[in-house]
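>>> here is my input, please return the structure:
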Amino acid sequence: MQKFAEIVGVANVLTDAADMAPYLTDWTGAWTGDAAAVVRPGSTDEVAALVLAAREAELPITVQSGNTSVAGGSVPGAGKPGLVLSMSRLNRIREIDSAARTATVDAGVVIEALQTATAEHGLDFPLMFGARGTAQIGGALATNAGGANVLRHGNARDLCLGIEAVLPSGEVVNGLSGLRKDNTGYDLRHLLMGSEGTLGIITGAVLKLVPTPKIRAAAFVALSEMDAALDVLNALQDATGGLVEAFEWLPRETVEAIRAHDPALRAPLEDAAETGILVELASTRPDDAATDESGEARLQSLMLATIEPLMERGLIVDGFFATSEQQRLDLWRLREAVLETIVAHGPFVALDVSLPLSAVPEVLRQAQPLAEESGLKPLLVGHLGDGNIHYAVVAAPGQTWDPETVRSFSDRLTDLVTAYGGSYSAEHGIGRAKAATLAKRKDPAQLATMRAIKAALDPESLLGRGILFSEV
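Below is the predicted model of the structure:
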């Protein structure tokens, strides 16, 4: 380890078991691996030097950002110790360009820290998910993370204008120009995003920023049935000119589980909604933030005016409208407590699927009896506006958790999702958890192309062994 210590300093090479432990188990506790050392570089040059030293020592590297992965992609495998390369020290916000509305950052910058910094400029980095207080930019880009407002702003790759990265050869790719148009060949930026640290190590990025909304309007509405969701979403989008930022599905069983886990969180409606939707509009227009003759912000009035006829048509049967910032935040606390609630139930599997929007109701109807037959209780939540359903299952009351039964259910659900043109990985990535599924289900030509790219850039399989490709 002497060579690594010379590069990053003795204090940033961890070899003691207790010191390494937090880096070797993922957030869910489902994946634990082994490492010869955890190294913490502080610059892109140090990352490049570490890659060369690791190649010479024939030690594979697992790149780790905030270690918030739920697919096992942030920790090393078991039995073949290599290096965990923690990006935590690469945490500089290099520049915020208010005029261009971009931020140039190190990969280890925590998402929430960037959002706090950009707020001082009246801007926002609009990537929103529960782990943003720990998750880092590099990991979000490497997994093409999503979240609650993909509907309006897109996934992580849609928010990135440029990338700096270290390749398995030790060479540095500098693509931080921030150009919005650059047709000079293969786009390495998009190749590295979503590759989960298997093709290169992202060390920096130029990110798009958006103006901070001047007004947000949030509501929790109960739909008559899941089939009404698209009509409600489209009506809100049409009436507001596309101002819907979030359209989050919270069914009754999930809300009840959240409140049982944390009774301090209030249910939005007195009568539990079988199909509950947290909807939020946001606008940067001063006119939308101005109050009308009723004393309400115009955006809130517009939301109410749009929802009222939907209630008259029977598509919406009840609703709670946030009239203060605290009430809006309370709705989001309920939504963001979902994963913590699921983890508290004990063993679980969180299947992250996406579907064509019109297929969501039917797939959910067919999946329910499959779960019941398997002795499983679904705890579901979804980014319904973009078709992403988080289908988590725990043992049903009185049932024993049986891994083999769960694997069988997961296969059957994946078959169902695939039959309707969906994906078995929407925003969590493949990691280690779905590597075997990818090998089995990926289109052969696409899989062969992925392997060819991996072999061309990383012939020694230095980066991310066992991530994406289970056999390497």
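
>>> C-alpha only now, for contacts and for neighbours.
Will do.

>>> can you give me the strands for the stretch 1-150 of the chain?
Taking DSSP state E, counting those that start in this stretch as the test, the strands found in the stretch 1-150 of the chain are 13-14, 35-39, 61-64, 82-86, 93-97, 102-106, 123-124.

>>> dump these to CSV, plus mean neighbour count and distance to residue 393.
CSV is the format used below for those (neighbours: other C-alpha atoms under 10 Å; distance: least, C-alpha to C-alpha, whole Å):
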stretch, mean neighbour count, distance to residue 393
strand 13-14, 23, 36
strand 35-39, 24, 31
strand 61-64, 28, 27
strand 82-86, 24, 31
strand 93-97, 16, 39
strand 102-106, 25, 36
strand 123-124, 22, 34
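
>>> nearest to residue 315 among these would be which one?
Across these, the minimum distance to residue 315, taken as C-alpha to C-alpha, is reached by strand 123-124, at 33.6 Å.

>>> what's the closest one packed up against?
When contacts are defined as 3 or more C-alpha pairs under 8 Å, 6 or more residues apart in numbering; DSSP states H and E, strand 123-124 sits against strand 210-211.

>>> neighbouring contacts of the strand it packs on?
101, 122-126, 284 (C-alpha atoms under 8 Å, 6 or more residues apart in numbering).

>>> what's next to whatever helix or strand comes next after it, contact-wise?
Using DSSP states H and E, the helix or strand that directly follows strand 210-211 along the chain is strand 215-223. Taking contacts as C-alpha under 8 Å, 6+ apart, the residues outside strand 215-223 that touch it are 229, 268-269, 273-284, 288-289, 297, 299-300, 303, 315-322, 328, 331.

>>> show me which of those are buried.
If you count burial by 16 or more other C-alpha atoms under 10 Å, the buried members of those come out as 229, 268, 273-283, 288-289, 297, 299-300, 303, 315-316, 318-322, 328, 331.

>>> another one to check against the first:
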Amino acid sequence: MSSPTDFLDAARALLGPRGFTDDPELIDPWLTDWRGRFSGRALGLASPATTTEVAALVRLCAEHGVPIVPQGGNSGMSGGATPDPSGTAIILSLRRMDMIREIDPLARQVTCEAGVVLQRLHEEAEKYRLRFPLTLGGKGSATIGGLISTNAGGTQVLRHGTMRAQVLGLEAVLADGSVLDSLTPLKKDNRGFDLKQLLIGSEGTLGIVTAANLRLLPEIGGRVVAWAGLPSISAARQLLLHFEKVAGDSLEGFEVLPAHCLASVLAHLPDARPPLAGQHAWHALIELVAPADGAEQLATNAETMLATALEQELLEDAVIASNEGQAEAFWQLRDAIAPAERAIGPAMQHDISVPVAKMARFVEEAAPDIEQKFPGTTAVGFGHLGDGNIHFHVLAPKGAVRGEWEASEGKVISAYVHDLVTQFGGSISAEHGIGQMKRDELGRLGDPVALALMRSIKQALDPNGLLNPGKLVPLAQEGASP
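Alright, predicted model coming up:
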């Protein structure tokens, strides 16, 4: 085994001063995750500019036994892009690989590198009257590589699916430095395993995504954004069923949030205003879209749908955004929930899913159960009701010390929430990944056969365990299958 100095010298020679540094001040901003829950140390920060450089760096790391922690926008929610405290790993930043290699307007496809920021991809697609059908609150920092590695979701999954559904082809560097090139999209291809699907959602533990071919859709001709006040999340479920029946494919998004979340956002954003005058226990944010030839009729249809829902007592009040500015203001209220709740104080955030038909009952039963079992806490759920994914946050009692509470009572609370989710036949990670935050819980609650397969695949593709160690794949329990 060579010394760290030998590796550092070789890495500098390979990537140059722009591509590699071990300066602690330059590395420090990337050592802590977005939520501030995990911090580590790193031997160096690598920022290659091409796939060839990534491959050469991975080969160098394999030669010297240096672990690699891939990192995109560092906006993940589960600590999946943060090194451990040992300081033996390097951070591999993909941010310099931000080229959009090609947009094919006729095929409605784009090939771009892993470091492209989601918002920029949206803007580039718009130039061709196209759109990329995935968005989320962190679109200004989240990168394509990070979205692929975590199989990100967002607010349009209801109609368009997760990131997995958007990926047509993939380029990735494997643990030995070889390059898997499956960028060419084929409608049909039965040459064995679909290896790109194996890499999507693997959080950099099986390979490092360097580029992708993604599907694009025609731009929308028009949209209507509405805000509805509701008495309960069960009422929101009934309203969702109503819109799914009468709106069909024009239903693009259906988000729910309780009064507590709205109040938190209004306190957090000084210029924000509540969409409705009255008080409501729950709220729904609804987006309808139409192609160009149906845009004129969309607003009329939306008004009819809401009026019918009001007549059937599916909602208490509703308003349609009068212009694009107000529509964006409605969405800002939804997108600001996570930072607004974080500003209140410590909390345990759970990115969970259960079967869609059970989600309302889960929230109605779990929230009071947790508040009774853990006095002083407040349990709130918000998010993507239409695809069964609710962000279920448990806020700490007043006076709780950030860091200390999460490591003590917070861990007990999360285990209890995950137990409840498992009893409902759900998942402890719907769209944020496992990372290091949920790895042990996956090991505790996951299906033993599935876990054994994950470990076998990890061993086969990364036998030396150098790709994002300590993330996603739970350690085998004593006596369990490898």
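
>>> quick revisit: please tabulate the strands of the stretch 1-150 of the first structure in JSON lines, including the columns distance to residue 369 of the first structure.
Putting the strands of the stretch 1-150 of the first structure into JSON lines (distance: least, C-alpha to C-alpha, whole Å) gives the following:
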{"stretch": "strand 13-14", "distance to residue 369 of the first structure": "49"}
{"stretch": "strand 35-39", "distance to residue 369 of the first structure": "42"}
{"stretch": "strand 61-64", "distance to residue 369 of the first structure": "38"}
{"stretch": "strand 82-86", "distance to residue 369 of the first structure": "42"}
{"stretch": "strand 93-97", "distance to residue 369 of the first structure": "49"}
{"stretch": "strand 102-106", "distance to residue 369 of the first structure": "47"}
{"stretch": "strand 123-124", "distance to residue 369 of the first structure": "42"}
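
>>> circling back: in strands, which of the contacts of strand 215-223 of the first structure fall?
Where these overlap with strands, as defined by DSSP state E, the overlap consists of 275-283, 316-321.

>>> distance of residue 199 of the first structure from residue 62 of the first structure?
For residue 199 of the first structure, the distance to residue 62 of the first structure equals 11 Å [C-alpha to C-alpha, to the nearest Å].

>>> joint contacts of these two?
With C-alpha under 8 Å, 6+ apart applied, the overlap between the contact sets of residue 199 of the first structure and residue 62 consists of residue 463.

>>> need the residues that contact the longest helix along the first structure.
What stands out as the longest helix in the first structure, according to DSSP state H, is helix 403-419. The contact list for helix 403-419 of the first structure, computed with C-alpha under 8 Å, 6+ apart, reads 349, 351, 353-355, 363, 367, 370-371, 374, 423-424.

>>> show me where the stretch 351-472 of the first structure has its helices.
Read by DSSP state H, counting those that start in this stretch, the stretch 351-472 of the first structure holds these helices, from start to end of the chain: 360-373, 403-419, 435-441, 444-457.

>>> list the buried residues of the first one.
What it means is helix 360-373 of the first structure. Applying a neighbour-count criterion of 16+ other C-alpha under 10 Å, the buried positions in helix 360-373 of the first structure are 360-361, 363-364, 367, 371.

>>> for it, packing partners?
The criterion is 3+ C-alpha pairs under 8 Å, 6+ apart, and the helices and strands that helix 360-373 of the first structure contacts are strand 376-383, helix 403-419.

>>> which part of the first structure lines up with stretch 69-79 of the second structure?
Matched against the first structure by TM-score structural alignment, stretch 69-79 of the second structure falls on residues 62-72.

>>> distance from the chain centre to that stretch, please.
Here stretch 62-72 of the first structure is found 11 Å from its chain centre; the criterion is C-alpha atoms, centre = their mean, to the nearest Å.

>>> and what of stretch 248-266 of the first structure?
For stretch 248-266 of the first structure, the distance from its own C-alpha centre to the chain's C-alpha centre is 21 Å (C-alpha atoms, centre = their mean).

>>> what residues in the second structure pair up with it?
Taking TM-score structural alignment, stretch 248-266 of the first structure hits residues 255-273 over in the second structure.

>>> is it possible to get a markdown table of the buried residues of helix 360-373 of the first structure that adds distance to residue 400 of the first structure?
Rendered in a markdown table, the data for the buried residues of helix 360-373 of the first structure read as follows (distance: C-alpha to C-alpha, whole Å):
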| residue | distance to residue 400 of the first structure |
| --- | --- |
| 360 | 29 |
| 361 | 29 |
| 363 | 26 |
| 364 | 23 |
| 367 | 20 |
| 371 | 14 |
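
>>> mind checking the end-to-end distance for stretch 219-238 of the second structure?
End-to-end distance (C-alpha to C-alpha), stretch 219-238 of the second structure: 30 Å.

>>> hmm, I typed the wrong one, I wanted stretch 73-88 of the first structure.
As for stretch 73-88 of the first structure, its first-to-last residue distance stands at 16 Å under the measure C-alpha to C-alpha.

>>> mind listing residues that contact that stretch?
For stretch 73-88 of the first structure, using C-alpha under 8 Å, 6+ apart, the contacting residues are 23-26, 31-42, 54, 59-68, 107-109, 196, 429-433, 464-467.

>>> so what corresponds to residue 421 of the first structure in the second structure?
Residue mapping for residue 421 of the first structure onto the second structure gives residue 425, with TM-score structural alignment as the criterion.

>>> residues contacting that match?
Here residue 425 of the second structure is in contact with 354-355 (C-alpha under 8 Å, 6+ apart).

>>> can you check residue 149 of the first structure too?
In this structure, residue 149 of the first structure makes contact with 126-128, 245-246, judged by C-alpha under 8 Å, 6+ apart.

>>> now the helices for the stretch 51-200 of the second structure?
Taking DSSP H, counting those that start in this stretch as the criterion, the stretch 51-200 of the second structure carries its helices at 51-64, 118-126, 144-149, 157-160, 163-166, 195-199.

>>> mean per-residue distance, the longest one to the first structure?
If you overlay the two and look at helix 51-64 of the second structure, the average distance to its match in the first structure is 0.5 Å (mean C-alpha distance after the TM-score superposition for the first structure).

>>> now do the buried residues in that helix.
Buried residues in helix 51-64 of the second structure, defined by neighbour count with 16+ other C-alpha under 10 Å: 51, 53-62, 64.

>>> residue in the first structure paired with residue 99 of the second structure?
In the first structure, the residue equivalent to residue 99 of the second structure is residue 92, according to TM-score structural alignment.
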